[in-house]
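In: Generate coordinates for the sequence data below:
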Amino acid sequence: MPLPFLTADRAFEDAADTALPFDDRDQWRRPYRPGPYRVGAAALLLLLASYVLFASVIIAAAGDTSAASVCGGIAVLIIAAALRLLRMGTWVSARGLRHVAFLKTQTVPWNNVVTARTVQQPVRWLGLPRTVQGQALILVRRDRQGEQTTLLTSHNGDFLGRATAFDRASDSVEVWSEEYRSQR
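Out: As a prediction, this is how the structure comes out:
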């Protein structure tokens, strides 16, 4: 079974001669692998969902179908949360840049992007309220009078403890931005 998210880093490593190593640039893709903290949290959620599904089978075997269906519904919500957690991140294509958060997705066409740049600033550690000094990839938008949006940080679930992966991901998003802003 092909796992396209595992080929993202390999494609960048194999294609040293080009900054945008993908043939089909109209397809949305994340130019980095999900980090170990994000994958670990999703795995724990899926493990919890398996226990809840097993509990719903036991409840259904005991004869209480309404409680079993509620338990099954909770398991489906946990599975949906795990899948959304894995989907979170910054995605690029020839059409624009897409920032996927847990509850919200924003798509910005390349002609509305002023710049995407890496800056040194306090960033949230694993999305928690605690901030530490780190790097962030900032998107400046034209359609919102220069509003800055943080796309990636060096201390989020994808890049904590993986500085080279953050550098590679932020560089590739910057290259996508430069190439497609110049074409529009």
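
In: switch to C-alpha atoms for all contacts and neighbour counts from now on
Out: OK.

In: list the helices and strands the longest helix seen in the chain packs on?
Out: For the chain, the longest helix by residue count, based on DSSP state H, is helix 36-62. Helices and strands touching helix 36-62, by 3 or more C-alpha pairs under 8 Å, 6 or more residues apart in numbering; DSSP states H and E, are helix 65-87.

In: chain center to the helix it packs on: distance?
Out: In this view, helix 65-87 has its centroid 21 Å away from the chain centroid, taken as C-alpha atoms, centre = their mean, to the nearest Å.

In: in it, what counts as buried?
Out: Using 16 or more other C-alpha atoms under 10 Å as the burial criterion, the residues of helix 65-87 that qualify are 68-69, 71-72, 74-76, 78-79, 81-83, 85-87.

In: Second chain to compare with the first, below:
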Amino acid sequence: MPLPFLTADRASGAMDEAVLFDDRERWRRPYRPGPCRVGAAALLLLFASFVLLAGVVTAFTATLSSAAASFGLALAVIAGTLRLLRMGVWVSTRGLRHVGFFVTRTTPWPQVAEVRVVQQPVRWLGLPRTVQGQALVLTRRGHGAQDLPPLLTTHNADFLGRLAAFDRAADVVEAWAEENRSR
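Out: Here you go, the predicted model:
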């Protein structure tokens, strides 16, 4: 089974062709999730499998209500993990979508004034601690200097320690913005 993300073409930019498909109407993330996000999701799914196993054992040895609580906890962990994997920036010809854990913001391309990379203090892995880094920020038309969270940063779960991947993703999102704002 070929694994395109492990090939040597990764450094040459062939990965961008694999990420951007012909159907531009569908929402898609123009970059791959980072190792921190995927690793956290794997650990959470491992935890969910243990909770499911505990639920099965509890169903056979104890009350059904305690087994249902175990199954409910496992389902909540699985749902949270799936949401964690969906977090990020998604683009289509309709606009730009910033998916957070609890909130999703969609901005149609006509409302986008500018998408650019700035040097600023950014949150490290979403925690309150800030470090100096780069951020891809969105400026909307007619909303002034509204405080919108950065779309991407060099220190979030997708790009921590992967500056080249951040640069590629920022370039792709900026290219989508430039191409679709002019329509």
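
In: what's the TM-score here?
Out: Comparison of the two superposed chains (TM-score structural alignment, normalised by the length of the second structure) gives a TM-score of 0.89, and 177 aligned residues with a C-alpha RMSD of 2.5 Å.

In: hmm, back to that, what stretch of the second structure lies opposite the longest helix of the first structure in the alignment?
Out: Taking TM-score structural alignment as the measure, the second structure aligns residues 35-61 with helix 36-62 of the first structure.

In: okay, how far is it across stretch 94-107 of the second structure, tip to tip?
Out: Stretch 94-107 of the second structure has an end-to-end distance of 8 Å (C-alpha to C-alpha, to the nearest Å).

In: returning to what we had before: chain center to the longest helix of the first structure, what's the gap?
Out: Averaging C-alpha positions (C-alpha atoms, centre = their mean) puts helix 36-62 of the first structure 22 Å from its chain's average.

In: tell me the average deviation of that helix from the second structure after fitting.
Out: When the second structure is overlaid, helix 36-62 of the first structure sits 0.5 Å from its aligned residues on average, using mean C-alpha distance after the TM-score superposition for the first structure.

In: residues of that helix that come out buried?
Out: 38-39, 42-43, 45-46, 49-50, 52-57, 59-60.

In: Tell me the secondary structure of G142 of the second structure, please.
Out: State at G142 of the second structure, reduced to three classes by DSSP: H, G, I helix; E, B strand; the rest coil: coil.

In: What residues does the most centrally placed residue in the first structure make contact with?
Out: Nearest residue to the geometric centre of the first structure (C-alpha atoms, centre = their mean): G89, 1.8 Å. Residues near G89 of the first structure by C-alpha atoms under 8 Å, 6 or more residues apart in numbering: 30, 99-101, 151-152.

In: ok so, going back, how big is the angle separating the longest helix of the first structure from helix 65-87?
Out: Orientation check (axes from the mean of the first three to the mean of the last three C-alpha atoms, to 10 degrees): helix 36-62 of the first structure against helix 65-87 gives 170 degrees.
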